[in-house]
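In: Predicted structure and sequence below. I'll ask about it afterward.
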Amino acid sequence: MIDTRLIERYAARAWPAEETHEVDGWLLRHTPGVPRRRSNSALPLAAEGRVLGEALDRVEDFYAARNLPVAVQVAPAEEHSALDAALDARGYRLDAATLVCAAPVDVVVAFSGPGAPWEVDLAEHPTPAWLDAYARLDGEGNERAAADRLFHRITGPAAHIGVERDGRLVGIGLVVSAPGCAGVFCMATDPAHRRQGIAGAILHVGARWARARGAGTLYLQVMADNAGARRLYERVGFEVSHSYHYRLKP
């Protein structure tokens, strides 16, 4: 299994913010027009002792200078208990508890199945139809223009996967390659087409694509309270690697 901190570094690289700075053991991220917390939060890169005290003050100064709320991604949560306690003492509230899961690529290929009768398309660059579907299905109020900028910033090999029905994409996913592994992002299905095997078909095609590029492991993030998605991922071989959550300054 991949080291938990390495997963978080790969995930940050796979989902690049428009503005990034590494300061005192922190990765500071800001992306105008994109509501995802991952795009607008601080991620601790160093060990606990280096990200507290004055280093934490500089995190707050970075977001204050941009007139933004301060959000900290406490990841991996199991390795940052002191940071979490320090943020709690400053009045930061806990939000968006998330599980990071990993699985051998061969296991996902074997257990996800081809997803018949769905026809799954894969493109290594985002098509206009895929970007439209992301803005429509993701459910986080993404602006189409901001989505276009976001996905064209991804520099690593990537697979933009979609399932079409009646000329419209009804399910999407994104797989981004990294050394020895690949991350799964943006899994979304139109509510009218759920529980029909679309997500499994996307995972199957994405896992085969990742394996062809040398990945031995897949990782993904899932909200801790999303029981349906967790059951799907467990069925195809994913197990919990670690967790993270956000701390938000009032």
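Out: Structure's in. What do you need?

In: When you work out contacts or count neighbours from here on, use the C-alpha atoms and nothing else.
Out: Will do.

In: so what's the residue nearest to the spatial centre of the chain up against?
Out: Centroid check for the chain by CA atoms, centre = their mean gives residue 185 as the closest residue, at 5.0 Å. When contacts are counted by CA atoms under 8 Å, 6 or more residues apart in numbering, residue 185 is found next to 173-176, 220-221.

In: try this one next to it:
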Amino acid sequence: MNRPELFQAFEATWPPLARESLGPFTYRDGAGGGSRVSAATLDGALTDTALDETEARFAKDERNALFQIRGGEEAFDTVLGARGYRMFDPVACLIAPLDRFAPAQAEDGYVAWPPTAIQKEIWAEGGIGPSRIEIMLRTPEPKCTLLGRLGDTPAGTGFVAIHDRIAVIHALETALPARRQGLASAMMSIAADWARAHGADSLALQVTRANTAALALYSALGMEEVGQYHYRTKNLTGHP
């Protein structure tokens, strides 16, 4: 079962540039920051008229229609499927209390703000570019970045922010040569220590189901799935 407070924390700690209500829908402008901040969501009773109006807004803004479908919204999912929407990117939402994470070791890295040049380079290698850095910059405090190290070499990074005692980690990225050496787990501990010091009681994240290695790691750390979603999209503009 999805937890509404968790989705609130996800949005507060990784916010779109703008959002507005269109009847039962929340319409978002992500300013090129990816699906999560650009998708519309259904927050009330679905009607064909409201869906038509939201599709018209996507078309007016010269955007492909994009909806995030959460667990329990099977009827809405069916409607979109019947309208020819393509489903993609199923995502699991995970959370764990902070006491499940081992204490961080000083040699594994540290927290910092704002992001440094080397962190931006690591993110860029993983496809996390300037538009997503802008999301980090506009996220309210408290927030920090993680810089993970292997020996003396910066090798991983991530972003953490807190909403309503839930710390959420986003954009966790390990440089390719440093993978499968325990750095991601170490950065989770760094994030948990920081979150504890800033009044949080749990650590949460989102991970695509295609990333089976990450799902296995987070499960081993004691994180539990408490929500899910996927996207549906359709080209309404006539452009590629």
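Out: Sure thing, it's come through. These numbers come from a predicted model, not from an experiment.

In: about what we covered before: before we move on, what SS does the aligned partner of the residue nearest to the centre of structure 1 in structure 2 have?
Out: The alignment partner of residue 185 of structure 1 in structure 2, by TM-score structural alignment, is residue 170. Here residue 170 of structure 2 is strand, with the state taken from DSSP: H, G, I helix; E, B strand; the rest coil.

In: And for stretch 210-227 of structure 2, what's in contact with it?
Out: 1-3, 70-71, 89-90, 92-96, 100-101, 185, 207, 209.

In: can we see that at 6 Å?
Out: Stretch 210-227 of structure 2 is contacted by residues 1-2, 93-96 when judged by CA atoms under 6 Å, 6 or more residues apart in numbering.

In: Do a quick rundown of the helices in structure 2.
Out: 4-12, 35-38, 48-60, 74-82, 117-125, 130-138, 183-197, 212-220 (DSSP state H).

In: which stretch among these comes nearest residue 166 of structure 2?
Out: Nearest to residue 166 of structure 2 among those is helix 4-12 (6.6 Å), distances taken as CA to CA.

In: And that closest one against structure 1, how far off on average?
Out: In the superposition with structure 1, the average deviation recorded for helix 4-12 of structure 2 is 1.4 Å (mean CA distance after the TM-score superposition for structure 1).

In: got it, and stretch 183-196 of structure 2?
Out: Mean for stretch 183-196 of structure 2 is 0.7 Å (mean CA distance after the TM-score superposition for structure 1).

In: quick one: that stretch aligns where in structure 1?
Out: With TM-score structural alignment as the criterion, stretch 183-196 of structure 2 aligns to 198-211.

In: ok, and what's touching the matching stretch?
Out: 105, 109, 112, 114-115.

In: If you rank those residues by neighbours, which is first?
Out: Top of the contacts of stretch 198-211 of structure 1 by neighbour number is residue 105, holding 26 neighbours under the definition other CA atoms under 10 Å.

In: Could you measure from residue 46 of structure 2 over to residue 54 of structure 2?
Out: Applying CA to CA, to the nearest Å, the value for residue 46 of structure 2 to residue 54 of structure 2 is 11 Å.

In: higher neighbour count, the two?
Out: Neighbour totals were compared for residue 46 of structure 2 and residue 54, and residue 54 leads with 22 against 15 (other CA under 10 Å).

In: Let me see the contact set for whatever residue of structure 2 lines up with residue 175 of structure 1.
Out: Counting by TM-score structural alignment, residue 175 of structure 1 lines up with residue 160 in structure 2. Applying CA under 6 Å, 6+ apart to residue 160 of structure 2 gives the contacts 143-144, 168-169.

In: of these, which stay in contact in structure 1?
Out: Mapping the contacts of residue 160 of structure 2 onto structure 1 (both residues aligned by TM-score structural alignment, their matches' CA atoms under 6 Å) leaves 143-144, 168-169 still in contact.

In: returning to what we had before: I'd like the contacts of stretch 198-211 of structure 1 as a markdown table, with distance to residue 122 of structure 1 appended.
Out: Output for the contacts of stretch 198-211 of structure 1, formatted as a markdown table (distance: CA to CA, whole Å):
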| residue | distance to residue 122 of structure 1 |
| --- | --- |
| 105 | 18 |
| 109 | 16 |
| 112 | 17 |
| 114 | 14 |
| 115 | 14 |
